[in-house]
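A.B. asks: Pasting the sequence and the predicted coordinates here, then a few questions.
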Amino acid sequence: MNKPELQLRTVQVTRYVTPLREGGSMPAIAEANDGFLYVLKFRGAGQGIKALIAELIGGEIARILGFKIPELVFATLDEAFGRTEPDEEIQDLLKASVGLNLALHYLSGAITFDPLVSPVDPLLASKIVWLDCFLTNMDRTPRNTNMLIWHKELWLIDHGASLYFHHNIQNWEEQAIKPFTLIKDHVLLPYATELDAADAEFRQLLNSDKIREVVALIPDEWLNLDGSFASAEANRSVYSGFLAARLLQSQIFVNQAKDAK
């Protein structure tokens, strides 16, 4: 039997619990109709739907590579939701986010990762650095690690700042093979002494078929919003092409990380 394609559950948001005023995206803790709490990422936030696409691709690629990632779900926001919200800024955000959003399972009791408190072995550090080079994730710095310790294990969160090529997507082929110079600011770069081993392992785990499976998760309604492509599928194929090309030329960003280190 063929393995089933990747799928994400869809939940209905039932209660806005509290905002998480971090950065410009204003995520929130919300409850869904399955009774669980989620960190809700809004389509109407500053970075818009492209941040949700980056979150989705980054999280599911990381999961394929063996990292611990909170479950990602599609989260539907009803038009009536939030009408009683007294904060006008939040109410505007909720109104702009009616429809399909993205959410991560809330890790209750998790603490922010600190490399001085919770040392990371060189291979794991190298794997995380490799992932962020591959995804062009600029948001794993000492100021904001976007990693949590939960049940004594390291969890990765928040990949919405990844894949920044899609904000200027027309020259994606050129951007796909560029080194990732911002890796110099990565919180784990000083510990990443096993980059070649990480590269060899991940090139075995990841391939163009798995990349396409992840990219296929992107809802059509999130794609080609500005009409730059002939169809949503044409837009989708650019994401697959970008990631496949980046994987094929991984030595470019691995060498860049070594130089930055």
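C.D. replies: Right, received. Where do you want to start? No experiment lies behind these values; they were computed from the predicted model shown. Residues are numbered from 1 along each chain as shown.

A.B. asks: From now on I want contacts and neighbour counts done on CA atoms only, so please keep to that.
C.D. replies: Will do.

A.B. asks: ok, how many other residues are close to residue 187?
C.D. replies: If you count neighbours by other Cα atoms under 10 Å, residue 187 ends up with 21.

A.B. asks: Now it: which helix or strand?
C.D. replies: When elements are assigned from DSSP states H and E, residue 187 belongs to no helix and no strand.

A.B. asks: dump the residue contacts of it.
C.D. replies: Residue 187 is in contact with 115, 140-142, 145, counting by Cα atoms under 8 Å, 6 or more residues apart in numbering.

A.B. asks: what ranges do the helices span in the stretch 101-250 of the chain?
C.D. replies: Per DSSP state H, counting those that start in this stretch, the stretch 101-250 of the chain carries helices over the ranges 122-135, 172-176, 195-205, 208-215, 232-248, 250-260.

A.B. asks: structure B:
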Amino acid sequence: MSARLGRFVETFRGSSFPTLAETTDGERLVIKMRGAGNGAGVLLAEFLVNRLASRCGLPVPDARVVEIAAGHPWEFGTDEFDDLLQKSAGPNQGLAWIPAARQMREDEVLALPEEMVSQIVTLDLAFANLDRTRDSGNLLLDPAGKCWIVDHGSCRFLYREGKAFPKELPVGHVFRGREELFDAGWLAGMTPELVEEVVGELPDLWLREEGISREVVVGRVGDCLGMGR
């Protein structure tokens, strides 16, 4: 079930204008709006990876659809932000808010335990993530010391045909060279039934804007998980 935007709280740096918001039922989420230049394809990729991984117990913020009403009033920000808001009426993406989390430093990332690195390597190889570099590790640390794997909009699996996993992480990936830590066991909970359920939650508008069908999405995710073998 989708939520409805109540009010914006704070906007953060990023090409997709990630913005902390409250829904009408008081839940706090980080909203990524459809009207950003990256388009619906980024939302599709991030929603699928985050929702599937979270449902399987991996340290990835859950995702849900957030509806923004047409003509939502300008509460703060620049003209550019308001223009983006008005272009984003309808379904947008909300990610679970991790209070007081911060970006991990490079030395902290490189010191992560092997099990955590295995989870990151497995997700990024399976879903073809192109953006986990030393400069933008896209890993957060919460006050309890837990690492969270975030920002999956650069996963390119929807545009990759073929059932074989890539054998190497992309050049520049912070864990390139540690591909031996790939462990399909982390993906075991992503059953065909769960994939069908999560794909069924995707808004029709995102699919139309990206020109892709649910059937194709199910197939591409299945290829990532080896279901088609």
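C.D. replies: Nice, I can see it. Source: prediction; values computed, not measured.

A.B. asks: quick revisit: which of the contacts of residue 187 of the first structure line up with contacts in the second structure?
C.D. replies: Mapped onto the second structure and checked by both residues aligned by TM-score structural alignment, their matches' Cα atoms under 8 Å, these keep the contacts 140-142, 145.

A.B. asks: what two of those residues are the furthest from one another?
C.D. replies: Largest separation among these by Cα to Cα: 140 and 142, giving 7.0 Å.

A.B. asks: Aligned to residue 105 of the first structure, what sits in the second structure?
C.D. replies: Structural correspondence for residue 105 of the first structure with respect to the second structure (TM-score structural alignment): residue 96.

A.B. asks: There's contact between its match and residue 63 in this structure, I believe.
C.D. replies: Yes - at 6.3 Å, residue 96 of the second structure and residue 63 qualify as touching, with contact defined as Cα atoms under 8 Å.

A.B. asks: Those two: who's more crowded?
C.D. replies: Counted by other Cα under 10 Å, residue 96 of the second structure and residue 63 do not tie: residue 63 has more neighbours, with 24 against 17.

A.B. asks: Could I get the contacting residues of the closest residue to that one other than its chain neighbours?
C.D. replies: Distance criterion Cα to Cα, 6 or more residues apart in numbering; nearest residue to residue 63 of the second structure, sequence neighbours excluded, is residue 95 at 4.5 Å. Taking Cα under 8 Å, 6+ apart, we find residue 95 of the second structure in contact with 29-31, 61-64.

A.B. asks: circling back: tell me which of residue 140 and residue 142 of the first structure has more neighbours.
C.D. replies: The neighbour comparison of residue 140 of the first structure against residue 142 (other Cα under 10 Å) goes to residue 140, with 23 against 14.

A.B. asks: List the contacts of the residue mapped onto that one from the second structure.
C.D. replies: Aligning on TM-score structural alignment places residue 140 of the first structure opposite residue 132 in the second structure. Contact analysis of residue 132 of the second structure by Cα under 8 Å, 6+ apart lists 138, 172-174.

A.B. asks: what's the farthest-apart pair in those residues?
C.D. replies: 138 and 172 (13.3 Å).

A.B. asks: Between those two, which is the more surrounded one?
C.D. replies: Taking other Cα under 10 Å, residue 138 of the second structure and residue 172 do not tie; residue 138 has more neighbours (17 against 13).

A.B. asks: Spatially nearest residue to the more buried one (excluding sequence neighbours)?
C.D. replies: residue 150 (5.4 Å).

A.B. asks: so who does the one you found touch?
C.D. replies: Contact partners of residue 150 of the second structure, counting by Cα under 8 Å, 6+ apart, are 50, 60-61, 138-140.

A.B. asks: Okay, the aligned partner of it in the first structure and residue 254 of the first structure: tell me how far apart.
C.D. replies: Aligned by TM-score structural alignment, residue 150 of the second structure pairs with residue 157 of the first structure. With distances taken as Cα to Cα, to the nearest Å, residue 157 of the first structure is found 22 Å from residue 254 of the first structure.

A.B. asks: likewise residue 46 of the first structure?
C.D. replies: For residue 46 of the first structure, the distance to residue 254 of the first structure equals 31 Å [Cα to Cα].

A.B. asks: And residue 14 of the first structure, by the same measure?
C.D. replies: Distance of residue 14 of the first structure to residue 254 of the first structure, given as Cα to Cα: 44 Å.

A.B. asks: ditto for residue 93 of the first structure
C.D. replies: From residue 93 of the first structure to residue 254 of the first structure the distance is 39 Å (Cα to Cα).
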